[in-house]
Structure formats: C-alpha cells, structure tokens
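Participant: got a predicted structure plus its sequence, pasted below:
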Amino acid sequence: MAHRIFIDGEAGTTGLQIRQRLADRRDLEVVSIDPARRKDAAARAELLNSVDVAILCLPDEGAREAVAMIENPDVRVIDPSTAHRTAPGWVFGFPELAPGHRQAIAASKRVTNPGCWSTGFIALVAPLVRAGLIPPEAALSVHGVSGYSGGGKGLIEEFEQAPPPSSADAFRPYGLTLAHKHLPEMVACTGLAHPPIFSPAVGRYAQGMIVEVPVALWALPGRPAVADLRAALSEAYAGEAFIQVATDLETSQLSQARAGASGYVQALDPEALNGTNGLRLHVFGDETKGQARLLAVLDNLGKGASGAAVQNLNLMLGLDEDAGLSRP
C-alpha cells in the first residue's frame, strides 16, 4: 500500500519541485486538497490528519498553523520553512550531519528541512569543528551567490519580468541587517559559539549556488594545514551518495586554470549540480599565507530544499534513501 503524502503549499517553488521529484513514484500517493475548498480550514485540517507525512511548503506562520492543526499522533511532518529549524522536539533534516543522524531522522515524527545557505555552511564547517580543527570560538564569515529562485515568487517575477538588467543588478547583496534567518541553525548545527558574519547575494540566474567560508589558518590553534581540512571533510563524508569532496588533484586543476581570451576563467559553476541532490565541497588554500577558502556547490532547490525534503521523506518512511533523487 502506498504511503499518503500531502504537500501543504504545493503551488510554491519548493512544493512544485518536491511534487516533480515524486511524480513517478509508485510507493507514494501524493494527495491534494480540493481546489474549491483550498481556503477551508476544516478541509485542510482533515487532510493534514489523514496522511502518513505532511510536507509544509509554507511561510513560517503558516507552517506553525499547520502543525497546530495536526492532532493525529501518527502523522509525520517535514517542514522546509524556518519556523522549526532550532525548535525543541524537531530533528534537523541534514542526514549527513554526524554519525547516527540519519537514524534520528528516520525515527522522528518532526523533521525540519535545512535551508540552502545553511546546508553549504554546515557541511563545510561542522566536521572541522567536530575534528578540533576549528575551535567553537572561531570568528568566521560566510558569503556566496544563489540563483534568484531561492527568493520565492516575488523575486522570481522581478527577475524574469523586469526590463533588461543593468550591470549593477547582476549581483545583488542582501541580508544587510546581519540578521539572516539561517543564522540560528548555522550556529546550532556546527557547534560554533558565535554566528558567522553572513553576506549572501543573489545573481541574475535562476538556480544553483556557491557558498564560501574563508579561513585564516594562521589564527587557528595548531595552525592546521590545508590538507588537514580536506582530509577531515573527506573522512566525514566517506561513502556518502550525495556529498563529494574534491580531491587535491581536482582542486589543483581548478586553482591553476588559466584565463581565456576574455581575461577570466569560470573555475566553479554555481549551476553545475542543478537538478540533482548533490553537494560538492572544495578546499583551496595557500600554505605560505596560512589561508584557506572552503566552497560548497549545490542546487538551492535540490539539496538546499526539495531534494533534501525527499531524502528525509525516504528515511522517515524506511524507503531507499535515494529514491526519486539524482546523484551528482
């Protein structure tokens, strides 16, 4: 018998992507609310309480409202919003976070999906803190660029319907208040004592992202080498289906790529993993300067949103973890 799934908010960007990834599944039945009763709270509550798993692709307040409607103790919930990212009783939905974490997801009734930015940051930093290479008190920063699809319908409409962009709009910094919604889980899931300085940006392309964490190795206890960081990440993600750590040779080839006639070289492509649930990690560095640059490449709508939700869904239902998902 197929497991019944309700995507509350299936018309949004993440909801549409999840439905697409589940479209060919025969082990799941995705149910929808009657369009005529879409705004009927009783109809929504009835559906939320009748399924095996509810996936809440809603704004934060809507997600909290949906959880409050669920009275059936057997209903399991995946929440891709930020409403429950650090809430008690919720398991953070990044299966590769630490040994035993995917088992915690599988056993949980309440799983909070990671955000795209925090997925990249946590994947890069958590193993290094755990290995003692980065101390919890370290002062870190994180920045990068994401496709505009991560900003939801409003930003998508602005970028796709606006007049031709000026050069100033090709790269748009945001989060200038230093109070971005991903910061709490970035701290909670890495073991850091202080939030990083977070400077995100959106580019004029739809999908895909690069997340970067610069590290001053000379300021860290023991002055770890670049190779130490790469080795710790490789060990942390050994055997993982969806996370790859670039080798020293691969990194060297990217580092030494020569500029073309235009004077620029595209060494890393933020769109490289679009359509997959993949996450690729790179460690660049200069031993003489004692500096390193940690970079993560992922699909902000894949491993950063809908792909992660499907991966968590599979774990929670005891199904093949990679069912319905594309590897990098």
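Facilitator: Received the coordinates, thanks.
Participant: contacts and neighbour counts: CA atoms only from here.
Facilitator: Will do.
Participant: check which helix or strand covers residue 29.
Facilitator: If you go by DSSP states H and E, residue 29 is part of strand 28-31.
Participant: buried residues, the next helix or strand after that strand. List them.
Facilitator: Where DSSP H and E defines the elements, the next helix or strand beyond strand 28-31 is helix 41-48. Residues of helix 41-48 classed as buried: 44-45, 47-48 (neighbour count, 16 or more other C-alpha atoms under 10 Å).
Participant: same question for stretch 88-105.
Facilitator: Buried residues in stretch 88-105, counting neighbours by 16+ other C-alpha under 10 Å, are found at 90-97, 101-102, 104-105.
Participant: start to end distance for it?
Facilitator: 14 Å (C-alpha to C-alpha, to the nearest Å).
Participant: if we can go back for a sec, going by distance to residue 288, which of the buried residues of helix 41-48 wins?
Facilitator: For the buried residues of helix 41-48, the residue nearest residue 288 by C-alpha to C-alpha is residue 48; the value is 57.6 Å.
Participant: all helices for the stretch 151-300 of the chain, in order.
Facilitator: Per DSSP state H, counting those that start in this stretch, the stretch 151-300 of the chain carries helices over the ranges 152-161, 183-188, 226-236, 248-255.
Participant: for residue 136, find the nearest of those.
Facilitator: Among the helices of the stretch 151-300 of the chain, the nearest to residue 136 by C-alpha to C-alpha is helix 183-188 (9.4 Å).
Participant: figure out how far that closest one is from the centre of its chain.
Facilitator: 13 Å (C-alpha atoms, centre = their mean, to the nearest Å).
Participant: show me which positions of that helix end up buried.
Facilitator: Judged by neighbour count (16+ other C-alpha under 10 Å), helix 183-188 contains these buried residues: 183-188.
Participant: go on, stretch 138-148?
Facilitator: 138-140, 142-148.
Participant: then stretch 31-38?
Facilitator: Across stretch 31-38, burial judged by 16+ other C-alpha under 10 Å covers residue 33.
Participant: coming back round to it: show me the buried residues of stretch 138-148 that map onto strands.
Facilitator: 142-147 (DSSP state E).
Participant: looking at these, spot the one nearest residue 220.
Facilitator: Distances from residue 220 to these, taken by C-alpha to C-alpha, are shortest for residue 142, at 16.9 Å.
Participant: the closest one contacts residue 196, doesn't it?
Facilitator: Yes: between residue 142 and residue 196 a contact is recorded at 6.5 Å, counting by C-alpha atoms under 8 Å.
Participant: now do residue 151 against residue 116, distance only.
Facilitator: Taking C-alpha to C-alpha, one finds residue 151 at 11 Å from residue 116.
Participant: okay, the two: which has more neighbours?
Facilitator: Neighbours were counted for residue 151 and for residue 116 using other C-alpha atoms under 10 Å; residue 116 has more, 25 against 14.
Participant: for the closest residue in space to the more buried one that isn't next to it in sequence, helix, strand, or coil?
Facilitator: Residue nearest to residue 116 in three dimensions, not counting chain neighbours: residue 304, with 3.7 Å by C-alpha to C-alpha, 6 or more residues apart in numbering. With DSSP: H, G, I helix; E, B strand; the rest coil as the basis, residue 304 sits in helix.
Participant: then this one, side by side with the first:
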Amino acid sequence: MKPKVFIDGEHGTTGLQIRSLLSGRDDIEIISAPVERRKDPRARAEFLNAADVAILCLPDDAARESVSLITNDTTRVIDASTAHRVAGGWEYGFPEMDKGQSDRIAKAMRVANPGCWPQGPIATLRPLVSAGLVPDGYAVTVNGISGYSGGGRPMIEDYVAKGEDAPEFLPYGLTLKHKHVPELKAYAKLKHDPIMQPAVGNFAQGMITVVPLQLAALPHVPKGADLHAAIADHFASIKGGMVEVAPYQEVERVPEIDPEVYNGTNRMRLYVFANDSRAQALLIAVYDNLGKGASGAAVQNLDLMLGLNS
C-alpha cells in the first residue's frame, strides 16, 4: 500500500509548489479534502489522521491547530511554518546541517521544515562554529536578497500588479524582529541574536545570503582557506546531500552568484571569499527560496521519512 500524504494548506504558495513537485509520483498517494470542506476543522482532522505524513503549509497558529487535531500516534508531520522550528520534540529539517541529521529526520515523528533565510547562514556558520574558527559569541550579521515569492501570496500579487514599477531592491525587517532569527541563532550555534537585513527584489524566486566576517575581531584569526576547508570538509562528509561548496578562489566577481541560478531545484552552493591582509571574509549561499528554502526541502524530508528515493 502506498503511503498517504496530506498537504494541509495545499492552495498556498508553498503547498502549491509541493503539490507540483509530487505530481506524477507513483510511490505515494496524495489525499485531499474537497474544496468546499478544506477550511472545516472536522474535515482537516479526518484527513490529518488518515495520512501517513501530513505536510502543514499554514500560518503558525493554524499549524499548531492542525497538530492538535491529530489524535493518533501514527501520522507523522512536516511543518513548513515557523511554529515549531525551535520547539522541543521537533527535528529540524535541514538534512545537511550535521552528519547524521538525515537519519534523525528519517526516524522523526515531527519535523520542522526550515525557513528560507536561515538555511544559507546556518550552512556557512555552523561548520565554522563547530570547528572553533568562529566563536559562538561572535556578533553575526546576515544580508541578502530573495524573490518576492518569499513574501507569500500578498507580496506576489503586489509585485505582479506593479510589474516594472515594483521596487528592484526593497529592504525589510527594519524593526530587527525577523521571524527567522530564533532558528538561525539556535542552529548556527550562536549565543546572541544575529542581525538579519533581508531585502526583496523584483524577481519571482531565488535568493542569495551573505555573512560578512571581521576576522580581526576574533581571538585567533583564521585564513580564508581555513574557513573554506572547514565548510568543505563538513559537506564532503554528508552523503547524498544537496549542498555543494565552490572552490576557494580570489576573484572580483562570479557570474554564477545569481539569485535565480538554482530556481526549480533543491540545490545550494556555498562560497567563501577572503582578504587575508585585511582579515575579512564573506560567506555566500545561493539557492532557491521555494526549493531548498521551502517546498524542495519539504519533499527531501518527506522522502527521508518514507525511505523513498525521488
């Protein structure tokens, strides 16, 4: 019998993407509530409890409600909201984060799918903190840009309506209360809240994150090659992962550092650039905010939990 998968919130941005990625698969069965019943808690409860895996693509409060509606001990959950990313009893759904993380996800009953913004900084910072090259008390700043699909349906509709008149570069999160800060702090192993300075661009999807490092402020100043080696060694130890590390080189620009280059994939590519004489470095991640940053990650986690190879 094929495992049953229920996407609670399948008509939202992430839900539609996941449904599209799963379409045509013959190794799972997608079950859906009738359109007229999809907002009925009784219908949601019925399908949540009938599923082998429920994928929640909902606002935080609705995601918590969905979990409360599950009354059996067999339905496993992937939550794409922010609600459970640092909650006890939930496994963080970034398979390449650590050696063995994919095995923990495979065995978990509850998996919190990562947010798009923290994944790049976690991928570059966590190996450095684990290796002792960057102290956990370092004051981290994250910059970057993502496509407007990261803002959900309201932002998508706004950008599409404005067309060429939409802002090319729009910083946001200026209250310094970005919702992804807690998970970035927790999984990058940081003691202090990082500053996140995100921006949205006039393109649909894709993203770049940048973590600048003032290495001279560190007790022991590493070289750029040391940073690159620690990150490369980490991801080389992850078998079957979707994260790759670019060769270490000194160049002014790299054409492939384009926010849209990995659109429609679950890939992430990491770069380390440094000026050793100035003791400064940049950690850059390029990936799709709807792929590795949302729906692609959810499908990767689903396959791990069901023991499938998509």
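Facilitator: Alright, I've got the coordinates. What you see is a predicted model; the values in this text were computed from it and never measured.
Participant: what would you report as the TM-score here?
Facilitator: TM-score for the superposed chains, counting by TM-score structural alignment, normalised by the length of structure 2: 0.97, backed by 308 aligned residues with a C-alpha RMSD of 1.2 Å.
Participant: ok, back up a step: what about the strand holding residue 29 of structure 1, how far off from structure 2?
Facilitator: Once the two are superposed, strand 28-31 of structure 1 sits an average of 0.7 Å from its aligned residues in structure 2 (mean C-alpha distance after the TM-score superposition for structure 1).
Participant: so which bits of that strand are buried?
Facilitator: Buried residues in strand 28-31 of structure 1 (16+ other C-alpha under 10 Å): 28-30.
Participant: just the strands in structure 1 please.
Facilitator: Under DSSP E, structure 1 gives strands at 3-8, 28-31, 53-56, 76-79, 91-92, 110-112, 141-147, 171-173, 197-199, 201-203, 209-216, 243-245, 279-286, 291-298.
Participant: equivalent range in structure 2 for the last one?
Facilitator: Meaning strand 291-298 of structure 1. Strand 291-298 of structure 1 corresponds to residues 280-287 in structure 2, going by TM-score structural alignment.
Participant: the matching stretch vs structure 1, average distance?
Facilitator: Once fitted to structure 1, stretch 280-287 of structure 2 is off its aligned match by 0.3 Å on average (mean C-alpha distance after the TM-score superposition for structure 1).
Participant: OK, contacts around the residue nearest to residue 116 of structure 1?
Facilitator: 114-117, 119, 298 (C-alpha atoms under 8 Å, 6 or more residues apart in numbering).
Participant: residue 302 of structure 2 too?
Facilitator: 53, 78.
Participant: quick one: map it onto structure 1.
Facilitator: Counting by TM-score structural alignment, residue 302 of structure 2 corresponds to residue 313 in structure 1.
Participant: residue 214 of structure 1 versus the residue lying closest to residue 148 of structure 1 once chain neighbours are set aside, what's the distance?
Facilitator: Excluding its sequence neighbours, the residue lying closest to residue 148 of structure 1 (C-alpha to C-alpha, 6+ apart) is residue 206, at 5.1 Å. With the distance defined as C-alpha to C-alpha, residue 206 of structure 1 ends up 25 Å from residue 214 of structure 1.
Participant: again, but for residue 182 of structure 1
Facilitator: 18 Å.
Participant: just residue 79 of structure 1 next, same as before
Facilitator: According to C-alpha to C-alpha, residue 79 of structure 1 stands 30 Å off from residue 214 of structure 1.
Participant: show the contacting residues for the aligned residue in structure 2 for residue 198 of structure 1.
Facilitator: The alignment partner of residue 198 of structure 1 in structure 2, by TM-score structural alignment, is residue 196. Going by C-alpha under 8 Å, 6+ apart, residue 196 of structure 2 touches 141-143, 173, 176, 178, 181.
Participant: ok, 6 Å please
Facilitator: Residues in contact with residue 196 of structure 2, defined by C-alpha atoms under 6 Å, 6 or more residues apart in numbering, are residue 142.
Participant: the one 4 residues further on now?
Facilitator: In this structure, residue 200 of structure 2 makes contact with 145-148, 169-170, judged by C-alpha under 6 Å, 6+ apart.
Participant: what do you get for residue 80 of structure 1?
Facilitator: 57, 113.
Participant: and it, how far is that from residue 8 of structure 1?
Facilitator: From residue 80 of structure 1 across to residue 8 of structure 1, the span is 11 Å (C-alpha to C-alpha).
Participant: overlap of the contact sets of those two?
Facilitator: Common contacts of residue 80 of structure 1 and residue 8 (C-alpha under 6 Å, 6+ apart): residue 57.
Participant: thinking again about what came up before, more neighbours: residue 79 and residue 214 of structure 1, which one.
Facilitator: Legend: neighbour count by other C-alpha under 10 Å for residue 79 of structure 1 and residue 214, higher for residue 79 (28 against 17).
Participant: once you drop chain neighbours, what's closest to residue 293 of structure 1?
Facilitator: Spatial nearest neighbour of residue 293 of structure 1, excluding adjacent residues (C-alpha to C-alpha, 6+ apart): residue 214 at 4.4 Å.
Participant: what residue in structure 2 is paired with that neighbour?
Facilitator: With TM-score structural alignment as the criterion, residue 214 of structure 1 pairs with residue 212.
Participant: next one: residue 131 of structure 1
Facilitator: Correspondence of residue 131 of structure 1 to structure 2, assessed by TM-score structural alignment: residue 131.
Participant: tell me how far that match lies from residue 94 of structure 2.
Facilitator: Shown here: residue 131 of structure 2 relative to residue 94 of structure 2, a distance of 19 Å by C-alpha to C-alpha.
Participant: equivalent analysis for residue 31 of structure 2, please.
Facilitator: 25 Å.
Participant: how close does residue 44 of structure 1 get to residue 60 of structure 1?
Facilitator: Counting by C-alpha to C-alpha, the gap from residue 44 of structure 1 to residue 60 of structure 1 is 17 Å.
Participant: residue 240 of structure 1 now?
Facilitator: For residue 240 of structure 1, the distance to residue 60 of structure 1 (C-alpha to C-alpha) stands at 31 Å.
Participant: same deal with residue 237 of structure 1?
Facilitator: When distance is defined by C-alpha to C-alpha, residue 237 of structure 1 is 31 Å away from residue 60 of structure 1.
Participant: same deal with residue 218 of structure 1?
Facilitator: Distance, residue 218 of structure 1 to residue 60 of structure 1, using C-alpha to C-alpha: 41 Å.
Participant: repeat that for residue 79 of structure 1.
Facilitator: From residue 79 of structure 1 to residue 60 of structure 1 the distance is 9 Å (C-alpha to C-alpha).
Participant: in structure 2, which helix is the longest?
Facilitator: Longest helix of structure 2, by residue count under DSSP state H: helix 116-130.
Participant: average distance between that one and structure 1?
Facilitator: Mean for helix 116-130 of structure 2 is 0.6 Å (mean C-alpha distance after the TM-score superposition for structure 1).
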